[in-house]
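Asker: A structural model of the following input is requested.
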Amino acid sequence: MQHNEISLLHKTGYSLLGCFVLFWFIYAAGEQFGYQGIWLTGLAFALSFICLSTSLFYFVSFQQKQLDALHDGIKSFKDGDFSIRIHPDGDKHLAPILDLYNDLARNLTEQRQTLSQKEHLLDSIVQASPMAIVLFNPFKQVVYHNQQANELLQVAGSLKGKELYGLLENVSSPIRSFLLEQGSGIVSFEHNDLKQSYYIANQTVTYNHQLHQLVLCKDLSLEIGKEELQLWKNAIRLISHELNNSLAPISSLTSSAEAILEKNTHLDLLPDILQTINQRASNLNAFIAKYAEFARLPKPNISKQNLAATLQSVQKLYAFELLADLPCKHAYFDVLQLEQVLINLLKNAHESGSKVSDIGIKVVKDYNRVRFAVVDRGQGITQGKISQVTLPFFSTKQGGSGLGLSICSEVINAHRGQLKIKNRTNGGIMVEFDIPLRF
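Answerer: Predicted structure coming up:
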């Protein structure tokens, strides 16, 4: 921006020049009227000084007003007010500073408007979320929350400033324990004879240079209820199918045995009939035992174990390639349960149609966790079914029980880990799971 105003320095120079001219004018006029000597000089000097002081006071006071306005404007920034503007009509050397101030005020105003719009949009999204969201400061006081948090805590009105402990009076005991212990996971309980399930996540976030606790809570009762109902339907359908496959032949063979005994003929067939009945009964018993094993999966007996020895034990049953050197000698896990997980995964890999040379296990250390990856080059799994293969009673195999991967997932969860399955780029799948390096 161009400014053509005269500077304060120039104004001061012009004032001095004017006073000098005025001094000689008064001096000459005094001599004309007969005044001489020091009195004339003093009078001229006094009048000139008064004129000079008046001019300088006017110029300086005008510029001081602009400096005061600039001071007030900058001070208003501290209070969050960016609306003050200053018209740069003074000294041209001060004008660029005033222009810079005005530009800064405009930019801050625009940024505040943009930020306000984003905050409003984010708040609208959070308030519309079906998940309860609460942010606590280091003193366990509510800083932010949405409407779902009011419903979860059963408290009306604003929660800001209220302490966590005082908000938990009406909350179910399992949820209260999770919130106080800052735990994360799914909590299930019965309330008014109804099963309730909630997912609770606790995270630490930095806000205003302080660590805050962010709590997210989602009511999963309806979703889990639907999932459980579908699982029960699948279980009943599968069990009915297996029972029918075993009981129908047993019933038929029993009728045949009764007919043979009544007619007292073909008695030589009875041993085969009884053996077949016994075999079908044994198969049925094994089927039921497998489901019972899933239902009463014991807690892991975790202790310090040798990784190499565990893998060598499994390798005697199912061949595989160790794809990298072991990152550590020992880890903490239930050796029997982890061996069963690896056996199930390797069995699936061998049955997938993969070459034995393409079946491998890789173990890596990731900070304080040990990660296992079992890979093959088999048929893989249809993309839409990957998310379901760890569900109980879901199987991609003809006649499969749908319990193998479910048991694997349960075991890893009990070890504070997670099991993931994904298709590989050039065919086959990778099953990855992790366990803590130490407990």
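Asker: going forward, measure contacts and count neighbours with C-alpha atoms only.
Answerer: Will do.
Asker: what's the helix or strand for the residue sitting nearest the centre point of the chain?
Answerer: Nearest residue to the geometric centre of the chain (C-alpha atoms, centre = their mean): Q203, 7.8 Å. Q203 belongs to strand 194-207 when assigned by DSSP states H and E.
Asker: What lies in contact with the following helix or strand past that strand?
Answerer: Following strand 194-207 in sequence order, the next helix or strand is strand 210-219 (DSSP H and E). By C-alpha atoms under 8 Å, 6 or more residues apart in numbering, the list of residues contacting strand 210-219 from outside reads 130-138, 179, 196-206.
Asker: Following up with a second sequence; could you model it the same way so I can compare the two?
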Amino acid sequence: MRIFSLEGKLAGALVAWSILTALTVVVLVQWLGSVQAAAGLAVLGLLLPGLLLARHLASPVAQLIRALSGSVSAFGDGDFSFSIRNTRRDEVGDLVDAHNALGRVLREQRQNLFQRELLLDTVVQNTPNALVLIEPGGHVVYANLAARALLNGGQSMNGIHIERVISEAPPELAEALSSAEDALFSVQIKQEDETFHLSQRNFKLQGRTHRMIILRRMTRELSRQEVATWKKVIRVVSHELNNSLAPIRSLSHSGRELARLGELKRLTTVFDTIEERARHLGGFVQGYAHFAKLPVPQQAWVELQPFLDALGQHSQFRLIAAGAPARAWFDRAQIEQLLINLLKNAREAGGDVEGIEMAVESRGHDLRIEVRDRGPGMSESVLANALLPFYSTKRSGTGLGLALAREIAEAHSGRLQLANRNDGGLAVTLALPQPDPPATD
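Answerer: Next up is the predicted model:
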């Protein structure tokens, strides 16, 4: 127990008061000659001084408690500027020191938080992406400088209903903002076409669901990507043309020499080779044309079992269709072409042809068709690029097979996914969203 602790002070005062009381009683007994009278007179005489002493001892503690109560109330209101002067060396003084230290920490944290908020606001305000935050009632609660430059004529939008902002926007932009989905669209601004990507996200802020709209200018990026794509197309086409035209030129010269020498029998081989190279070149050009002119899917209800039986006439595979529905909604010709390409890739993967499988099942609102092989699978880099146009790991590949399959899947609002199998091989999954089947009589 510390000497100057609150407990020590109270103990000292109690001991001193007890000694004083005992001495007073002894003196009064000697004077009055009666213990009872002396004790009663001592109690009456020492009661008021005892109360005054207790008040004196408790008064500083009560004052500090009132000061602490007021300071804590100020902390609750966000005012951390209060501190209390400490003149005590007991537990109450320790409490005051802890209170003052807490105030310093809170002031420092608030200052750091304010600086971070200022930095974040500066970054958000000066980002080239337009950002708009909308509260549940539809009113704009935040819009950065890029958003003001694009919407509402450059004026502040805080407090304005988003419908009013949409009504004054260009038609293409208004249509994208009215939708609840992400979108890529073009709009004319200052006599120039600008392409934007719009993304929308919902999140909770202070327990309420807010909507954030982000508009990103994509014109320059798309232009760079377009140029890069054209360069890649030109390289691929030039490479393929040269691979076919060079032997055709050489064979034509050889054929002319054979004709001049009268060796007509050998001309047949020359003409056959020229025809084969021309046929390959024609197929190559036709493949690119078909990829560029994929028609809009003509979806209809297709009986799955006859469809799968017909597909088995083109390529051998083991069918796993325990959870397959009776009918599915898709463009029969396009999905057949897609699956034929996947089965062709599975045969060319290098694994056992007997191990090629096609699993068909209904999962949620999707029809899932998975083509599996027992080849070596794909590396991570190949998996990341396999669905891109013109990407191929085959020496004679055009890089259009899987790209065309993905194009067909996305035209059906579906998706195509590639993944290596745990026990070896590759699995290509086609997921096609399905409407509710029509009622049958």
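Asker: thinking again about what came up before, can you tell me the mean distance of the strand holding Q203 of structure 1 from structure 2 after alignment?
Answerer: Compared with structure 2 after fitting, strand 194-207 of structure 1 has a mean deviation of 2.4 Å; criterion: mean C-alpha distance after the TM-score superposition for structure 1.
Asker: how far does that strand sit from the chain's center?
Answerer: Centroid separation for strand 194-207 of structure 1 versus its chain: 11 Å, with C-alpha atoms, centre = their mean, to the nearest Å.
Asker: Likewise for stretch 87-97 of structure 2?
Answerer: With C-alpha atoms, centre = their mean, you get 51 Å for stretch 87-97 of structure 2.
Asker: quick one: contacts of that stretch?
Answerer: Stretch 87-97 of structure 2 is contacted by residues 4-6, 61, 64, 68, 84-86 when judged by C-alpha under 8 Å, 6+ apart.
Asker: out of these, who's nearest L387 of structure 2?
Answerer: Set against L387 of structure 2, the nearest of the contacts of stretch 87-97 of structure 2 by C-alpha to C-alpha is L68 (67.4 Å).
Asker: quick one: which helix or strand includes the closest one?
Answerer: helix 35-76.
Asker: Downstream of that helix, the next helix or strand is which one?
Answerer: helix 91-126.
Asker: which is the next helix or strand following that next one?
Answerer: Counting by DSSP H and E, what follows helix 91-126 of structure 2 is strand 130-134.
Asker: Check the offset of stretch 70-80 of structure 2 from the chain's centre.
Answerer: Distance, centroid of stretch 70-80 of structure 2 to centroid of chain: 39 Å (C-alpha atoms, centre = their mean).
Asker: Tell me which residues are up against that stretch.
Answerer: In contact with stretch 70-80 of structure 2 (C-alpha under 8 Å, 6+ apart) are residues 82-83, 103-104, 106-107.
Asker: switch to 6 Å and redo it
Answerer: For stretch 70-80 of structure 2, contacts defined as C-alpha atoms under 6 Å, 6 or more residues apart in numbering pick out 103, 107.
Asker: that older thread, among the contacts of stretch 87-97 of structure 2, name the buried ones.
Answerer: Neighbour counting with 16 or more other C-alpha atoms under 10 Å marks 5-6, 64, 68 as buried within the contacts of stretch 87-97 of structure 2.
Asker: which one in structure 2 is aligned with T206 of structure 1?
Answerer: When structure 2 is aligned by TM-score structural alignment, T206 of structure 1 is paired with K204.
Asker: Report the contact partners of that match.
Answerer: Here K204 of structure 2 is in contact with H210 (criterion: C-alpha under 6 Å, 6+ apart).
Asker: Check L194 of structure 1 too.
Answerer: With C-alpha under 6 Å, 6+ apart, L194 of structure 1 has no contacts at all.
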